[in-house]
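Q: What follows is a predicted structure for the sequence shown.
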Amino acid sequence: MSATHPATSLPRSLFLFDSQKLLFSLSSFIAAAITLGISFEASLPRPWWALLTVYVTAQPMAGAFRPKILYRLGGILTGATVSILVVPNLQHAPELLVIVMAAWTGFCIYLAVLDRTPRAFLFQMAAFSSAVISFPYLDDPADVFTTTISRVEEMTVAIVSVSLIHGLLQPWSVTPVIHARAQAFLADAARWTRDALGRRHTPLEYEHRRKLAADVAELGMMAIHLPFDQRPASASQKMVLALQKQLATILPLASAAANRLDTLSALAPLEPALKQLVDDIRAWLARPEQMTYASGHLLAVRCRHLAEERNVPPTWSDLLIASLCIRSAEFIEAHVEGRRLAQQMGSVPVQSDERRGKRRREEFPLARDHGLALLAGLATGTAIILYCTVWILLAWPSGSATAAFAALITCSFATQDDPAPVLGRYLGATLITFPLAAFYLFAVLPRVDGALMMIVTLAPALLTIGYIQASPSLSARALPMFSCLIVALGFLDRFIADFATFINVGMAQVGGIIATIAVAKLFRSVNVRWTARRMLRSHWTEISQMAAPASRFRAAHWTGMAVDRLGQVAARMAVAEGDDALHAADGLADLRLGRNVIAIRRALPTLVTPAQAALHDVLDGVATLFQLRGRQGVLLPAPVSLLARIDRAIAAICADSLLLPTHPALLALVGMRCNLFPAALPARVSRDA
């Protein structure tokens, strides 16, 4: 009997359909049918381009879908304008025309990679819309104006149709997605902190924490879509950004508490009151239903009370306990506030100020890398020049189509470090779709009469691929399947089934993809470790600049950028080799140290002159260390001289009998010492030492 279970479970997994994915596919198909109907009725010259635009612009979530539509329309108009201005004026200098169009495309990709918001779709669409409009008419640019107008009309009809249909049939909101992501983050953060406080560190600890950082950064991207939600939202953009800031502080606070606990446990057994407090915090984290404001407030009060009971002047153990208790209290408060904001998203809809435009819209800062963006732009421009050079030298009649396809594909995957693997899957999906396209073109469509019957016969293929597009794990394969099927059929104002044309167009598509893969391997196969090192070097350089007392800093802005950069590193470290030296660079330790630098700079005016001078020495040492790390790109160990400076600063502050062990500057120095010198002997900090 047991042998029958696998056989009976297989059909259920095969025929288990998701209703939302089916609705998405049906919405896209209805939009495609309307687009084709309008295109045939208006006698647009390339209805296939309008049909392909429907599936290129369709997105499974309406909240994220609508702003991208607006940006894409703007990008189409921008690309069309550039084509009209450039092509006729340079028609007698094709080499210069190719260089200008390649430079324009590369510049747009540079802006798209640098932006990292939905606004990037404007630059991306401007890049490949100008490419697909211009390249097929480089040999004969006389009709470029008419052609450009036709392409704009076709794409606009498609974008408007898909926007209206998806908005009517699947007006899903981004708010539930944000709510679910925030709840999942809080649960993961609580679980990780509970394990860390129990000193049960796992081999994947760094990866888990970096994944949390990536989730925090993603919330800010989702918040951009809230003003475009069709349904009344129970979360405003301001509320989501406030939640994001709370979640961003949870990471360094929780890891700091775990770090202090590890250091204390290595020195001596925990005192009973502290051990009981840690156990109560772990029990509180294990029961989400008890994470209320009241219970969290009581735990935070206990933490602060235990920290204030330390001796004055304190010992090194007193400072460690004070640091552990204060960071635990701050973590608990941030966690409770985060849960409150997340739960508030499911309450009564709010009227956000962003809709009225009365306040300046806040944004969670994003870490942008001009070097990486410039590399992507240069690679795109160089690739286009190579495509066009091969096309012109070979005098291939379909070379213009190859260049257009290659430019479109290159622009679509320009944001990836190494697009070659994705392009390989793109090529595979294209090849397996050719038999289906041939079946439709030579066996089905010759027997079809009228646009309505053609739409009906295309329904099985379009609905199936549309369902694949709605599946996150398979969506990358849907675009090449749509592209191969639609372009190979070549919908015109009248039906033409020519085998030679079919093969030529197919070779143009495959040739464009292969050329793109070749160029990607030559110019874009950037090692993920190289990219991660570059981001870490930027992070170290910013800490060095922030440690300079004369420089300006914004604590929340820097923390947001550091968390965002940590999330970007996480995506790359997931595919880096396990023994890579980058795994030794704990981004959260650097994040904690940066926050310690901020705390010291804030506390400087509250201290006496000798303590200020000692803290300035510490900041100078930190600035020098991270400046060297940023220049060399290596996790250099902190020098012993910096340890001596930190100890002198701790002793100078402890010499003031009016200052408690919970003073922010003292806690920051303790955290800095634990982060930079985890194996150092205990500091001698009392006045008797």
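A: Nice, I can see it. Not measured: the values here are computed from a predicted model. Numbers count the residues shown, from 1 in each chain.
Q: from here on, contacts and neighbour counts on C-alpha atoms
A: Will do.
Q: where along the stretch 201-350 of the chain do the strands fall?
A: Ranges of strands in the stretch 201-350 of the chain, per DSSP state E, counting those that start in this stretch: none exist.
Q: Please compare the first structure with the one that follows:
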Amino acid sequence: MGILSIAPQHVRFAIKLATAIVLALFVGFHFQLETPRWAVLTAAIVAAGPAFAAGGEPWSGAIRYRGMLRIVGTFIGCIAALVIIISMIRAPVVMLMVCCIWAGFCTWISSLVKVENSYAWGLAGYTALIIVITIQTAPLSTPQFAVERCSEIVIGIFCAIVADLLFSPRSIKREIDRELDSLLVAQFQLMQLCINHGDSEALDKAWGALVRRTTALEGMRTNLKIESSRWARANRRLKALNTVSLTMITQACETWLIQNSRPEAIAPEYRELFAEPVETAADVHKRLKFMRRVMAWTGEHDTPVTIYSWIGAATRYLLLKRGVITNAKISAVEEEVLSGEVVVRPVSAERHHAMINFWRTTVSCLLGALFWLWTGWTSGSGAMVMIAVVTALAMRLPNPRMVALDFVYGMLAALPLGAFYFLVLIPATQQSMLLLCISLALLGFFIGVEVQKRRLGSMGALAGTINIIVLDNPMTFHFSQFLDSALGQLVGCMLAMMVILVIRDNSQAQTGRTLLNQFVSAAVSSLTTNKARRRENHLPALYQQLFLLLNKFPGDVAKFRLALNLIIAHQRLREVPIPLNADLSAFHRQLRNTADRVIAARSVDKRRQTFKQLLDELDIYQEKLRVWEAPLQVTEPVKRLTTMLHKYQHALTDR
């Protein structure tokens, strides 16, 4: 962490982190807080966490949002701790065990909710544990301690937000505007590739990149939403643009797919529409104007349905993009586009993964409690807290083992670093608030640089160092207490890592199969004549699940293609004119129930049996469509879906 290694783009956030720490320290001592350490630690974690996740200075609003999550999680944890203490104060051991189960429960919930909100639930778990442990090690008034803890945390969060505002936080709006133009060009180029029926590997690479970029744009929208209320109109448009972009990807890939069985489906004159290369969004705009004139002349029925749908989606994209860039008042045409469909939220496919996370956190906390009670070690309580912190924060991330390793490295680095502050700097500067602030500002500055580089151990070193140096009021210096605290942190992190390594996460295969069966269920559920159900937009949820599949199985092209084909089937069946009659409507309900039972089946034999029933029912459904004289645009996608499910039934049912 030398000065020569500091890049200019890392300096501003490093100063911001140092300012947040100094502000929290100054306010804590100025208002005579009993433990200013909590305010300083909160300010450091709230400011540094988003920077570590982003790999650089976080966008405007990220620190504020994380701070609000920390407040919510702390209040939930404090309320839970009070309920547990009031109910079980006469049985301290049982109270501690229940608190360990509460920490596991919060980790379970955090594994099922949206990633950006999981931090609050993880925090709620170990906050309750901290309060319960503290009242067992020191005879404090529990409500008073909970109030003090909340107050110190709110002060730390306030200091982090003030530091963020002082140094002009980066707005993500300009990045969104640039990405909207670039994404439109990439969409047109994907359609060119699909129209020309290009190489399948090039197609996989192109659509995979577009799915990731569309998902990243949705993440940018979340940042813009929390940045300022003045972007409310742009946020509504970006939410609709997510669906429009995914629709364009789906229509392009379907254009490629239908040419596998019917090369003549796309006439040469339509290939010529996409023959000219494009470099900018303005080029795409010109081509779309020309295409709309051609369609007005040829008519909707003479234009291939995928091309017609793609051009319509691209037109909506241009309309909404212009509104996002200008942030102007929403017009009547835009309002019609924005309120046209009801977006359905995805159902989590990681329930087995969440249960493993529950057991990891619960078992590690129980082991820590038994270790503390058995040894009677004074810092066993600190080890327990670190166990809860590591498991709660690591479980939701893609690689919990690396997060635990980060904490272990960080605590190893915090031991000499904290000793230097405890033995040399703080005793020499405790009589001068200015010198104390300067010494901690230097710590925050240099670790702030390393956090932005995602240096392994940097976050752990920051939290661990602040936690073990004496920042209480009044400050006392007992080396044995410092050493116990430092070793307690390290032992807790090692125990948590050991549990993570021993209780293996074997949920990947089950999660992948559940995701694929959810795609099947979505495709089957689109077979309906109910107008309200047909207006439901499952596309964002399906692509969110596809993105999870990409992360769980990187490089497994077969799974991606199967998932994409099922999404295409869903989108096509959602738009076909299914004949309106009671016989088909009743059979639609039967198909949906069978598809849901496939997802719910726990054993392989039950899943195979139910899936076989679904295939038989689809065969019967095709016969019913023939009897009721359904048009080709209905029978063809149903036949394509049935053939696909017959072909991949083992991949969808086996372990």
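A: The structure has been received and is ready for your questions. Computed from a predicted model, the values in this text were never measured in an experiment.
Q: Contacts only, for the aligned partner of residue 334 of structure 1 in structure 2.
A: Mapped onto structure 2 by TM-score structural alignment, residue 334 of structure 1 lines up with residue 313. Shown in contact with residue 313 of structure 2 (C-alpha atoms under 8 Å, 6 or more residues apart in numbering): 244-245, 247-248.
Q: ok, 10 Å please
A: 241, 243-248, 251, 307, 319 (C-alpha atoms under 10 Å, 6 or more residues apart in numbering).
Q: Reformat those as CSV; add distance to residue 76 of structure 2 and neighbour count.
A: Below are the contacts of residue 313 of structure 2 laid out as CSV (distance: C-alpha to C-alpha, whole Å; neighbours: other C-alpha atoms under 10 Å):
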residue, distance to residue 76 of structure 2, neighbour count
241, 35, 26
243, 34, 23
244, 38, 24
245, 38, 25
246, 37, 21
247, 40, 20
248, 42, 25
251, 45, 24
307, 51, 22
319, 43, 16
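Q: Which of those residues fall within helices?
A: 241, 243-248, 251, 307, 319 (DSSP state H).
Q: what range in structure 1 matches stretch 421-428 of structure 2?
A: Using TM-score structural alignment, stretch 421-428 of structure 2 pairs with 440-447 in structure 1.
Q: Going by neighbour count, list what's buried in that stretch.
A: 440-442, 445 (16 or more other C-alpha atoms under 10 Å).
Q: Tell me where structure 2 has strands.
A: 342-343, 536-537 (DSSP state E).
Q: Now the first one on structure 1. Mean distance?
A: By that I understand strand 342-343 of structure 2. With mean C-alpha distance after the TM-score superposition for structure 1, strand 342-343 of structure 2 departs from structure 1 by a mean of 7.4 Å once superposed.
Q: and residue 476 of structure 2, what does it touch?
A: Applying C-alpha under 10 Å, 6+ apart, the residues contacting residue 476 of structure 2 are 427, 470.
Q: Kindly recompute the last result at 8 Å.
A: Neighbours of residue 476 of structure 2 in contact, by C-alpha under 8 Å, 6+ apart: residue 470.
Q: Check the one 10 residues further on too.
A: Listed by C-alpha under 8 Å, 6+ apart, the contact set of residue 486 of structure 2 reads 411, 414-415, 464, 468.
Q: let's see it at 10 Å
A: 379, 382-383, 411-412, 414-416, 418-419, 464-465, 467-469, 480.
Q: how much space between the match of residue 334 of structure 1 and residue 243 of structure 2?
A: Separation of residue 313 of structure 2 from residue 243 of structure 2 (C-alpha to C-alpha, to the nearest Å): 9 Å.
Q: and if you look at residue 571 of structure 2?
A: Distance from residue 571 of structure 2 to residue 243 of structure 2, by C-alpha to C-alpha: 12 Å.
Q: got it, and residue 25 of structure 2?
A: 46 Å.
Q: just residue 489 of structure 2 next, same as before
A: For residue 489 of structure 2, the distance to residue 243 of structure 2 - C-alpha to C-alpha - is 46 Å.
Q: circling back: any residues in contact with both of residue 571 and residue 243 of structure 2?
A: 537-539.
Q: Which residue in structure 1 aligns with residue 484 of structure 2?
A: For residue 484 of structure 2, the residue aligned by TM-score structural alignment is residue 504.
Q: isn't that match right up against residue 490?
A: No. Look at residue 504 of structure 1 against residue 490 with C-alpha atoms under 10 Å: they stay out of range, at 11.8 Å.
Q: More neighbours: which of these two?
A: residue 490 (21 against 17; other C-alpha atoms under 10 Å).
Q: Aligned counterpart of residue 464 of structure 1 in structure 2, please.
A: Match for residue 464 of structure 1 (TM-score structural alignment): residue 446.
Q: Could I get the contacting residues of its match?
A: 1-3, 6, 10-11, 14-15, 17-18, 458, 462 are the contacts of residue 446 of structure 2 under C-alpha under 10 Å, 6+ apart.
Q: Nearest to residue 205 of structure 2 among the residues you listed?
A: Taking C-alpha to C-alpha as the measure, residue 205 of structure 2 lies nearest residue 10 of the contacts of residue 446 of structure 2, at 32.6 Å.
Q: For the closest one, grab the count of nearby residues.
A: Residue 10 of structure 2 has 20 nearby residues by other C-alpha under 10 Å.
Q: Give me the distance between the nearest residue to it once chain neighbours are set aside and residue 172 of structure 2.
A: Of all residues not flanking residue 10 of structure 2 in the chain, residue 449 sits nearest, at 5.7 Å (C-alpha to C-alpha, 6 or more residues apart in numbering). To residue 172 of structure 2, residue 449 of structure 2 is 21 Å away according to C-alpha to C-alpha.
Q: what about the two, which has more around it?
A: residue 449 (32 against 17).
Q: Using the three-state scheme, assign residue 611 of structure 1.
A: helix (DSSP: H, G, I helix; E, B strand; the rest coil).
Q: residue contacts, it?
A: Here residue 611 of structure 1 is in contact with 604, 617, 648-656, 665 (C-alpha under 10 Å, 6+ apart).
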